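# Quick one: sequence plus predicted model below, questions after.
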Amino acid sequence: MSIPDRELRQIEQAPAEQRAMSDAVSVQIETTYGAAKKIIAAGLESFNREHMHGRSPKAFAATANVDGAVRGGLMAEAIGEWMHISLLWVDEQFRRSGLGTALLKRAETEARSRGARGVLVDTFSFQAPAFYKMHGYFAYGQIEDCPEVGMTWFRFRKVL
């Protein structure tokens, strides 16, 4: 991974002592990043907390169990005054059974109880944009040909 030109110019224009430190920096790509993810997330959370009136992200997961087996679930995180659903999955044989709706409604209830003003979610065209529209979510952004040509990445929001 290379350093963008703008950053290289900043390094070149930096005082000698800063350039020396920059020369010692090593940037690595990790494919198993559990430990790195914890460090990065903690650092960003600490920085964000300073700018978000002391609110810290609060995550939760919800699972839908059928006959003792997890058949669906979601993961969400409160960020400031909004709840972001990062993952929502329903086992294929239970899709269109109401399980996804139950998970989404439960997440919205939890978001309200935590004082969230709304819910954010991302989805791809081959996943569930119609599902979110059906539940009152508004598409406020999209990127065509993402993640691949012919597909679209949607960002949805719902004010609670």
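That came through, no problem.

# can we go C-alpha only for contacts and neighbour counts from here?
Fine.

# can you map out the strands along this structure?
Assigned by DSSP state E, the strands in the chain fall at 58-66, 69-79, 82-90, 118-124, 138-144, 152-159.

# Reformat these as a markdown table; add mean neighbour count and distance to residue 21.
Listed next are the strands of the chain as a markdown table, based on neighbours: other CA atoms under 10 Å; distance: least, CA to CA, whole Å:
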| stretch | mean neighbour count | distance to residue 21 |
| --- | --- | --- |
| strand 58-66 | 14 | 36 |
| strand 69-79 | 18 | 34 |
| strand 82-90 | 20 | 37 |
| strand 118-124 | 20 | 39 |
| strand 138-144 | 14 | 38 |
| strand 152-159 | 19 | 39 |
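
# Give me the distance between residue 81 and residue 37.
Distance, residue 81 to residue 37, using CA to CA, to the nearest Å: 24 Å.

# Have a look at those two and say which one is more surrounded.
Higher neighbour count among residue 81 and residue 37: residue 81, with 17 against 11, using other CA atoms under 10 Å.

# For the longest helix anywhere in the chain, what is the distance to the chain centroid?
Longest helix of the chain, by residue count under DSSP state H: helix 34-51. How far helix 34-51 lies from its chain's middle: 14 Å, per CA atoms, centre = their mean, to the nearest Å.

# Included below, for side-by-side comparison, is a second structure:
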Amino acid sequence: MMEITPQSKPFSFCIARETAPEAGRATRDRLAAEVAADFGPRDERAFALVARDAAGEWLGGVNGVIHWRWLYVAQFFVAEPWRKRGLGAALLAEAERLARETDCVGLYLDTFGPCALAFYQAQGFVLAGTIENFPPGAARTFLYRPLTPAI
């Protein structure tokens, strides 16, 4: 048990590591309510875009969420034989169409790979920031692309 004295009123508490799936629910729900009060509801919607060949074989895809009028690309992957053939650009273009259809103001994502970073920048994404040594020996880079009104 720990004790602190904020404003001359001592009280006791304990901090525990909890592993049950519902352990973080109270924190998540209270934070979500406070953030929604300040910035509006998150209104989060998941999406998945999948590229398949004529035989139905999976070639690549994009998964993520739309919230606060931004489309977040959480996972983006193109099978090795289909890289550098335009499929990745086509998937991002479809993500942009989805973003526009849902009244988003931009897209954002993060990556660990230098090749992926160059690809995203070639697609018009702008560097937002980098965390060095995350994962160890590499860097995690955050990028975004604001959407201008369609002409």
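In hand now; what should we look at? Note that the structure is a prediction, hence the values are computed from the model and not measured.

# As JSON lines, the strands of structure 1 with distance to residue 104 of structure 1 would be great.
Output for these, formatted as JSON lines (distance: least, CA to CA, whole Å):
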{"stretch": "strand 58-66", "distance to residue 104 of structure 1": "9"}
{"stretch": "strand 69-79", "distance to residue 104 of structure 1": "8"}
{"stretch": "strand 82-90", "distance to residue 104 of structure 1": "8"}
{"stretch": "strand 118-124", "distance to residue 104 of structure 1": "10"}
{"stretch": "strand 138-144", "distance to residue 104 of structure 1": "15"}
{"stretch": "strand 152-159", "distance to residue 104 of structure 1": "11"}
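
# Could you point out which of these sits nearest residue 8 of structure 1?
Nearest of the strands of structure 1 to residue 8 of structure 1, taken as CA to CA: strand 138-144 at 29.3 Å.

# Compute the inter-axis angle for the closest one and strand 118-124.
Angle of strand 138-144 of structure 1 versus strand 118-124, following axes from the mean of the first three to the mean of the last three CA atoms, to 10 degrees, is 30 degrees.

# what sits up against strand 138-144 of structure 1?
By CA atoms under 8 Å, 6 or more residues apart in numbering, the residues outside strand 138-144 of structure 1 that reach it are 132-133, 150-158.

# Tell me which two in these are the farthest apart.
Of all pairs drawn from the contacts of strand 138-144 of structure 1, the one with the longest distance (CA to CA) is 150 and 158, at 26.1 Å.

# Give me the most central residue, structure 1.
In structure 1, the residue lying closest to the centroid (CA atoms, centre = their mean) is residue 86, at 4.4 Å.

# Against residue 68 of structure 1, how distant is whichever residue in structure 1 pairs up with residue 83 of structure 2?
Using TM-score structural alignment, the equivalent of residue 83 of structure 2 in structure 1 is residue 95. Distance of residue 95 of structure 1 to residue 68 of structure 1, computed by CA to CA: 17 Å.

# closest one to residue 20 of structure 1 among the strands of structure 1?
Of all the strands of structure 1, it is strand 69-79 that lies closest to residue 20 of structure 1, at 37.4 Å by CA to CA.

# residues in contact with that closest one?
Strand 69-79 of structure 1 has contacts (CA under 8 Å, 6+ apart) with 55-65, 83-91, 94, 99-100, 103, 107, 111, 116.

# got the angle for that strand vs strand 58-66?
Using the same axes, to 10 degrees: strand 69-79 of structure 1 against strand 58-66 is 160 degrees.

# Return the angle between stretch directions for strand 69-79 of structure 1 and helix 34-51.
Here strand 69-79 of structure 1 runs at an angle of 40 degrees relative to helix 34-51 (the same axes, to 10 degrees).

# how far is strand 69-79 of structure 1 from where the chain is centred?
Chain-centre distance of strand 69-79 of structure 1: 12 Å, with CA atoms, centre = their mean.

# In structure 2, what range does it match?
Alignment of strand 69-79 of structure 1 against structure 2: residues 57-67, by TM-score structural alignment.

# again with stretch 105-118 of structure 1
On structure 2, the counterpart of stretch 105-118 of structure 1 by TM-score structural alignment is residues 93-106.

# Distance from that stretch to the middle of the chain?
15 Å.

# Which parts of that stretch count as buried, going by neighbours?
Residues 95-96, 98-100, 104-106 are the ones in stretch 93-106 of structure 2 that count as buried (16 or more other CA atoms under 10 Å).
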